[in-house]
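Q: Show me the folded form of this:
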Amino acid sequence: MDKTTANNLADANLVAFKERMQIYSSSRDGDIKRMLATSFQEIENLIGSYDPDNDLYFIDLVFQRTRYDFNDKLEFFKANFQSDILDLSLIYGEVITDDSLEL
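A: Here you go, the predicted structure:
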């Protein structure tokens, strides 16, 4: 995912994230947008391509990573959400077949 796409997704999801976190001030909107954009890129790097318009599970995982980042606990995210990351990577992972391989 490129930076522009990540920033657009962050803009589109800012209000929903703030509502979920019960953040009513706009003083940290720039920081939150950066955290959301980084989270979109990071989660996509971990699981592969996805459909951000139709996958609420993916968006939830992005919000969770952003929440950890917001609370300065990012180092615990991967360990705490390892099974969710694996689940999504299995859903979106690419199957590579190579007929030249002999067993």
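
Q: Please make it C-alpha for all contacts and neighbour counts, starting now.
A: Will do.

Q: So which residues of this protein form helices?
A: Secondary structure of the chain by DSSP state H: the helices cover 3-21, 29-47, 56-70, 77-80, 82-92.

Q: Proceed likewise with the subsequent sequence, for comparison:
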Amino acid sequence: MVEPITQEIIEEFKLRMRLGDDEDDNLRRILKASLEDLRDVCGDYDINTSGRFKELVFERSRYVYNDALEYFHTNFLTQINNLSIAKALESSSSSVEGEGNEAI
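A: Down below sits the predicted model:
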């Protein structure tokens, strides 16, 4: 499930990018697409609670905004892989913990 990009997220991104108020709809689309793409690759992170994930969403959005998306995955491969591995390990450890609670 992709939560909507809140106005607070848009304002935070605009402040970081030093943008005005005339592009909110475009920025919302860019941020939403970045969120969806990175969730597909990294796992189901919450942009409001994971600072590392939010940072990656903002970076991808910055690349999209500057028409340089083709460079994003190469330049941020380490961060993408780290989040993906962390999510996989989190899922793995929670499924192992759940196995001990099964009735025999």
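
Q: care to give me the TM-score?
A: Here the TM-score for the pair of chains, by TM-score structural alignment, normalised by the length of structure 1, is 0.80; 92 aligned residues with a Cα RMSD of 1.6 Å.

Q: Make JSON lines out of the helices of structure 1 and add mean neighbour count.
A: Conversion of these to JSON lines gives the following (neighbours: other Cα atoms under 10 Å):
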{"stretch": "helix 3-21", "mean neighbour count": "15"}
{"stretch": "helix 29-47", "mean neighbour count": "19"}
{"stretch": "helix 56-70", "mean neighbour count": "19"}
{"stretch": "helix 77-80", "mean neighbour count": "12"}
{"stretch": "helix 82-92", "mean neighbour count": "15"}
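
Q: And the residue nearest the centre of structure 1?
A: With distances taken as Cα atoms, centre = their mean, the residue of structure 1 nearest its centroid is V62 (3.0 Å).

Q: what residues are up against that residue?
A: 36, 39-40, 43 (Cα atoms under 8 Å, 6 or more residues apart in numbering).

Q: how about it, what's its partner in structure 2?
A: Matched by TM-score structural alignment, V62 of structure 1 corresponds to V57 in structure 2.
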